[in-house]
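Novice: Build me a model:
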Amino acid sequence: MAAMLRVFSVAYWAFIGITCVVFFAGAVVVWLVTLPFDRRRTVLHLYSSAWASFYVYVNPLWRLEVTGRNRIPWRGPAVLVANHASLIDILVLFALFRPFKWVSKQEIFRVPLIGWNMRLNDYVPLVRGRAESVRRMMAHCDRLLEAGSPVMLFPEGRRTSDGELQPFKDGAFELAVRHQVPVIPIAVHGTRRALPRHGLVLRDRVDVHVEVLPPIEPHDDAATVKELARTSIAGALAAP
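Specialist: Modelled structure (predicted):
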């Protein structure tokens, strides 16, 4: 079984690499056609969501369920925060099919095709640990929220190494308080079992669940909002 999974994993990642060429060509067309009238690039983001979700739904080892999607607004700003356990968290969160902007580490923006598409979408790059990059990220998110776009962040900052929910950083919650917009916690279940932090060999069949939790209305204290969001996600992850 282990050998079969290694072979399947190689074939799966090769399939992604090859088909990304076609999907990126489509993204360029969508960007060019919608650029004059879609300032928030909502159509391109939804195209990108379909692109990412395709790789989830064609994988016979993964079964994905999304609940609570209607808690994410189609229009209006919000701050979305999710736990981060695996590389495929990004794929399954795209399956929300709601217009939001990613905050992602800058290295991803340098990846051919995928990173280029992220730039077309006006997603937000971040170099972890660099104060100037954090300031630019926050200013970029300020502009997006003012324009009415939700932003999506992993408040842990990086993928968990042991499966436990890590402490949350402040940035997402400072944005929510400054703009007085809701924080929407999202619990992602099962992705670490599908693909652990280290390595690209897929595991056996896994059920993945993206659970959108009730929004947290903005308070005057970012620390309070952060604690409420973390408690919400931790409770959902601990539930049977």
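Novice: From now on I want contacts and neighbour counts done on CA atoms only, so please keep to that.
Specialist: Noted.
Novice: any idea which helix is longest in the chain?
Specialist: helix 2-34 (DSSP state H).
Novice: For it, buried residues please.
Specialist: 9, 12, 20, 23-24, 26-27, 30-31 (16 or more other CA atoms under 10 Å).
Novice: if we take those residues, which one ends up nearest to Val206?
Specialist: Nearest to Val206 among these, counting by CA to CA, is Ser9 at 14.4 Å.
Novice: quick one: that closest one and Leu200 touch, right?
Specialist: Yes: assessed by CA atoms under 8 Å, Ser9 is found in contact with Leu200 at 7.1 Å.
Novice: just to revisit the earlier point, just put the buried residues of helix 2-34 in JSON lines and tack on distance to Leu44.
Specialist: Shown next, in JSON lines, are the buried residues of helix 2-34 (distance: CA to CA, whole Å):
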{"residue": "Ser9", "distance to Leu44": "29"}
{"residue": "Tyr12", "distance to Leu44": "25"}
{"residue": "Cys20", "distance to Leu44": "15"}
{"residue": "Phe23", "distance to Leu44": "11"}
{"residue": "Phe24", "distance to Leu44": "11"}
{"residue": "Gly26", "distance to Leu44": "10"}
{"residue": "Ala27", "distance to Leu44": "7"}
{"residue": "Val30", "distance to Leu44": "6"}
{"residue": "Trp31", "distance to Leu44": "6"}
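Novice: Sequence B follows; please return its structure for comparison with A:
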Amino acid sequence: MAKIWSKIVLFIFNIKIKVKGLENISNGRNYIYISNHASAMDIPALICGIPDQIRFLAKQELGRIPLWGWLLKYGGYILIDRRNPKRAMKSVQKAIEKIKSGVSVLVFAEGTRSFNGELLPFKRGGFMLAIKSNTPIVPVTILNSYKIMRKHKLEVSPGTIEILIDKPILVDDFSGRDGETRLMELTRNIIKQNLEKTKTE
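Specialist: Here you go, the predicted model:
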């Protein structure tokens, strides 16, 4: 359902996707995908670009966005109420259960969209989830999506969104809050380097 809906959205707005690095992920293996985020169009692009059955771990506010909110709520995605720590932890536990059932989870680690494609500071929720569930992290870099639909704008421009999938990071050697921080910094540096590399090409 989510893939069909996402393909329709991309087709209507004449948005193409180009995916590199699919050879880095294995069929039948679930992951926690950690991605940068610069456009509402990141969601359908990732749903179509990543072959796994993925569920987004997203802030509850996204559930109120027309169309996307419907997709998130009824597509089995996990919405977190960041203003209520108790509810947020329940959502994390729900995500762990989904991962253990074989589902991959995708987290926008910045927690919000960037206005200009620049990488924002990461939040640690996705990394805590990876360590608690002992699930490899796959860094994902999205390029050019902010040019197609910018934050707080309704205009959509045709174009190509490029998705770079890096090799999985095993979490066996990371534990506790210090491990979350190191894992977060490692993942962010990979995505940051990808973004900086494309600027010089």
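Novice: Quick TM-score on the pair, please.
Specialist: After superposition, the two chains reach a TM-score (TM-score structural alignment, normalised by the length of the second structure) of 0.85; 192 aligned residues with a CA RMSD of 2.1 Å.
Novice: measure the counterpart of Val103 of the second structure in the first structure to Thr34 of the first structure for me?
Specialist: In the first structure, the residue paired with Val103 of the second structure according to TM-score structural alignment is Ser149. From Ser149 of the first structure across to Thr34 of the first structure, the span is 17 Å (CA to CA, to the nearest Å).
Novice: Quick one: list the elements packing against the longest helix of the first structure.
Specialist: helix 42-57, helix 114-120 (3 or more CA pairs under 8 Å, 6 or more residues apart in numbering; DSSP states H and E).
Novice: If you count neighbours, what's buried in stretch 60-79 of the second structure?
Specialist: Buried-residue list, stretch 60-79 of the second structure, by 16+ other CA under 10 Å: 60, 62-63, 68, 71-72, 77-79.
Novice: make that stretch 91-106 of the second structure, sorry
Specialist: Neighbour count says stretch 91-106 of the second structure has 91-92, 95-96, 98-99, 103-106 buried, by 16+ other CA under 10 Å.
Novice: which one of these is nearest Lys20 of the second structure?
Specialist: Leu106 (17.2 Å).
Novice: how much space between that closest one and Ser157 of the second structure?
Specialist: From Leu106 of the second structure to Ser157 of the second structure the distance is 25 Å (CA to CA).
Novice: Same question for Leu46 of the second structure.
Specialist: 18 Å.
Novice: Who has more neighbours out of the two?
Specialist: A direct count of neighbours by other CA atoms under 10 Å for Leu46 of the second structure and Ser157 places Leu46 higher, at 23 against 15.
Novice: can you count the residues close to the aligned partner of Asn36 of the second structure in the first structure?
Specialist: Counting by TM-score structural alignment, Asn36 of the second structure corresponds to Asn83 in the first structure. Look at Asn83 of the first structure: counted by other CA under 10 Å, it has 27 neighbours.
Novice: Asn83 of the first structure contacts Ala187, doesn't it?
Specialist: Yes: counting by CA under 8 Å, Asn83 of the first structure touches Ala187, with 6.1 Å between them.
Novice: so where do the helices sit in the second structure?
Specialist: Going by DSSP H, the second structure shows helices at 2-12, 42-49, 68-74, 85-100, 125-133, 145-148, 176-200.
Novice: Quick one: the ones you listed as a markdown table, columns for distance to Pro168 of the second structure too.
Specialist: Shown next, in a markdown table, are these (distance: least, CA to CA, whole Å):
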| stretch | distance to Pro168 of the second structure |
| --- | --- |
| helix 2-12 | 23 |
| helix 42-49 | 17 |
| helix 68-74 | 25 |
| helix 85-100 | 16 |
| helix 125-133 | 12 |
| helix 145-148 | 23 |
| helix 176-200 | 10 |
